[in-house]
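Colleague: Coordinates for the following, if possible.
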Amino acid sequence: MTTTTVQKVKTLGDWAALGIQQHLEKILKHEPEVLADKDPEELHQIRVGMRRLRSAVTGFAPVLDLPEAAQNKKIGKVSRCLGQLRDLDVLLEALHQRYYPNLPSKEQKALKQVFSELDTQRKQAFKLVKTTLESKKYKQFKQQLQQWLDFPRYTKIEQLPIEEVLPDLLLPEVSKLFLHPGWQVGIEQLKNGSNSTDTSTPNGSDSLSAQTVEMILQAEGEKLHDLRKQVKRVRYQMNLFSDFYGTTYSAYLQDMKDIQEYLGHIQDSEVLETVMKDVLKSDIESVLPTFAHVLTESRYQAWQKWQLFQRRYLNTELRLNFRSTLLHPIVDSNSHAEE
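Modeller: Below you'll find the model as predicted:
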């Protein structure tokens, strides 16, 4: 976003409208190519636009008076539909490019059965996306949101200066993040596997074996998956206001991106393993032993990277500094000096 734009956008209402407009434009830009279904990247981009639009609507909820067709739940339905197709694209790309070429011929043959099933599922998912994007409800969503942008309606706090309310918008989601039980996944095993008396942070990723990590993920993997969702909410919301903060804020924002990525690797490999079991009607360890080993190793590497962030974010001083950073936006938007 340009400095000139930031200078013109002063109030909470102004910023809300600008964020919604940018994300809607991104959605509309990629929509024709998604319907053409020639480049998976187009689907990825429209899904990102939809997610960020939903994040903006959620983040600015206290000031927005949106029409029913453009509210959070309606956006969520479209986003989930796009997500089902995108998830299949990610799975197919990973199988074709990352795994298939490195497997023995016997396992490659078994994998072709999976390709066939996933291709069938993808065709069905694309039909649903096409139906959704061509539906009357979706057209109403676009039309009503554009009409709202032409004549925005707000609540009574619309004229509040954006800098004054930024902490109030950001801190609730960050508080949910810090209180999430996902941060505690594996901590007990780390404590039991070390001589440390410090119960607040893990000692290090090398104190747990890959087998132990697999047991932890089997028992508590859903907590990490849900933590990733909260990290994503915080990341998207922080993205909305990066122009009002300095380098420390940017560093925390990058942390959110990295945490989302590493937890995403864990989740993707677990989903992939589940899909393989469903298609092959068998444990993949017996049918695809090489592939099963690669998946386990991939999860373990992602876990080790995630655990570095886990250790950092269980540190009380870091959390205090994170909150303090949010409390001190840059009042002069022309300056991007350190806060």
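
Colleague: Please make it C-alpha for all contacts and neighbour counts, starting now.
Modeller: Fine.

Colleague: List the buried residues of stretch 247-267.
Modeller: Buried residues in stretch 247-267, counting neighbours by 16 or more other Cα atoms under 10 Å, are found at 249, 253, 255-267.

Colleague: same deal with stretch 128-136?
Modeller: Of the residues in stretch 128-136, 128-130, 132-133 count as buried by neighbour count, 16+ other Cα under 10 Å.

Colleague: Would you do the same for the sequence below? I want to compare the two.
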Amino acid sequence: MMRGQESPLSASPALATVKARARKTGLRFWMERVLQECDQVCAGFGPDPVHDLRVALRRCRSIADGFIAIDPDPAWKEMKKAGRRLFSRLGELRDVHVMQEWVGKLASPSDPSAIALLQFLAAREIELKQEAALALNEFDRKQWRRWSIKLPRRTTRLRQGSMIFKHLALERWLHAHDLHRRAMRGRSRIAFHKLRIGLKRFRYIVENFLPEQHAAWGGDLKRVQDLLGEVHDLDVLWATATQIHAFPDEESRRRWQQTIADERNSRIHVYRDKTLGKSSLWYVWRSELPQGRQVASAALARLKLWASLLDPDFEHSQRITQLALQLYDGLTGALCVSAQAAEQRASVRARTS
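Modeller: The predicted structure follows:
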């Protein structure tokens, strides 16, 4: 398998094991890991160090992405933005490394098209290593270390596996599932690319914030993401080969096109087997996310958390709201209250309960 070398959480059903693993892979762990991997990668920007630093950065950025949705502290966006340029430059370099692996897998060393591709990728690798080195030098490690102390403290306000995180996962699921349906209808390269990104965002919420679900789903989520990732790799390889005119003749072009199409289609076929029909993985994942009234309840819980993080004295605000509700009830008395007013009162009540 060409992608997805990051190990998932253990599939053990024991919650204690899941929680112990989570402590070793929390935000503080990954932010410190970024600094360690920065020291490792600068030795030569080889494939493994580049991959390891991207994994650490991606973990931090995906955790920040989750908390941005529920915590208004601007430091989350600042941290995510700080790693964007480095992550992007490393991503381009990683793409070159992956294409080099694919060329070695799909063709013999004497293939003229393979030789042309590898020569182009070697030159491009040198350029991208220089750009990655510049991005690494610009990366503010002191500020990153300050965030590594501040931000993990804010994560303690909300326990992993809570209904709020399940609601966030449901949002990601709904978006990704819509992209899945579009890809199954149109089957275009762009549709599969968007699906890959949508599924990735859903997976990261589950991976970072729902340890029990990740213990059960982690293997399947990783597998289907890898399948879509490899489809994307093959699309990028074909686009690169045609862009640089790597084929010496039409016969060579047809042979490469067929080889890449066969590899691509085989992965799409496996993806379809896992995600279509009554046993679709999409339905398995949806079954453990909020249903019915739980959706509204979880949404209100998110609003309450957001308000509590914004309000310097949330307990005082709760007391004021309780007094307002008492006055409302007293004034209405025996009067008939409309269904809309009753619903609005219930909404206010839910946010302070």
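
Colleague: Would you pull the TM-score for this pair?
Modeller: A TM-score of 0.70 describes the superposed chains when it is computed by TM-score structural alignment, normalised by the length of structure 1; 275 aligned residues with a Cα RMSD of 3.4 Å.

Colleague: Restricted to helices, list the buried residues of stretch 247-267 of structure 1.
Modeller: When DSSP state H is applied, the buried residues of stretch 247-267 of structure 1 are split such that 249, 253, 255-267 fall in helices.

Colleague: now, among those residues, which is nearest to Q21 of structure 1?
Modeller: Sorting those by how near they are to Q21 of structure 1, with Cα to Cα, puts L253 at the top with 22.3 Å.

Colleague: Chain neighbours aside, what residue packs nearest to that closest one?
Modeller: Taking Cα to Cα, 6 or more residues apart in numbering, and ignoring the residues beside it in sequence, L253 of structure 1 has R235 as its nearest neighbour in space, at 6.1 Å.

Colleague: Which position in structure 2 pairs with that neighbour?
Modeller: Here R235 of structure 1 is matched to R203 in structure 2, going by TM-score structural alignment.

Colleague: Could you report the neighbour count for that match?
Modeller: 24 (other Cα atoms under 10 Å).

Colleague: how close does R58 of structure 2 sit to D111 of structure 2?
Modeller: Here the criterion is Cα to Cα, to the nearest Å. By it, R58 of structure 2 lies 36 Å from D111 of structure 2.

Colleague: Compare these two (neighbour count), which wins?
Modeller: More neighbours surround R58 than the other of R58 of structure 2 and D111, with 19 against 14 (other Cα under 10 Å).

Colleague: Which residue, other than its chain neighbours, is closest to the more buried one?
Modeller: Counting by Cα to Cα, 6+ apart, R58 of structure 2 lies nearest to F87, which is 7.7 Å off, once chain neighbours are set aside.

Colleague: can you pull the contacts of that neighbour?
Modeller: By Cα atoms under 8 Å, 6 or more residues apart in numbering, the contact set of F87 of structure 2 is 54, 57-58.

Colleague: So which of these are in helices?
Modeller: Judged by DSSP H, the contacts of F87 of structure 2 include 54, 57-58 as members of helices.

Colleague: center of structure 2, which residue is that?
Modeller: When structure 2 is reduced to its mean C-alpha position, the closest residue under Cα atoms, centre = their mean turns out to be R201, at 3.1 Å.

Colleague: dump the residue contacts of it.
Modeller: Under the criterion of Cα under 8 Å, 6+ apart, the contact partners of R201 of structure 2 comprise 62, 172.

Colleague: Tell me where the stretch 101-250 of structure 2 has helices.
Modeller: 112-138, 141-155, 163-186, 189-209, 211-243, 250-275 (DSSP state H, counting those that start in this stretch).
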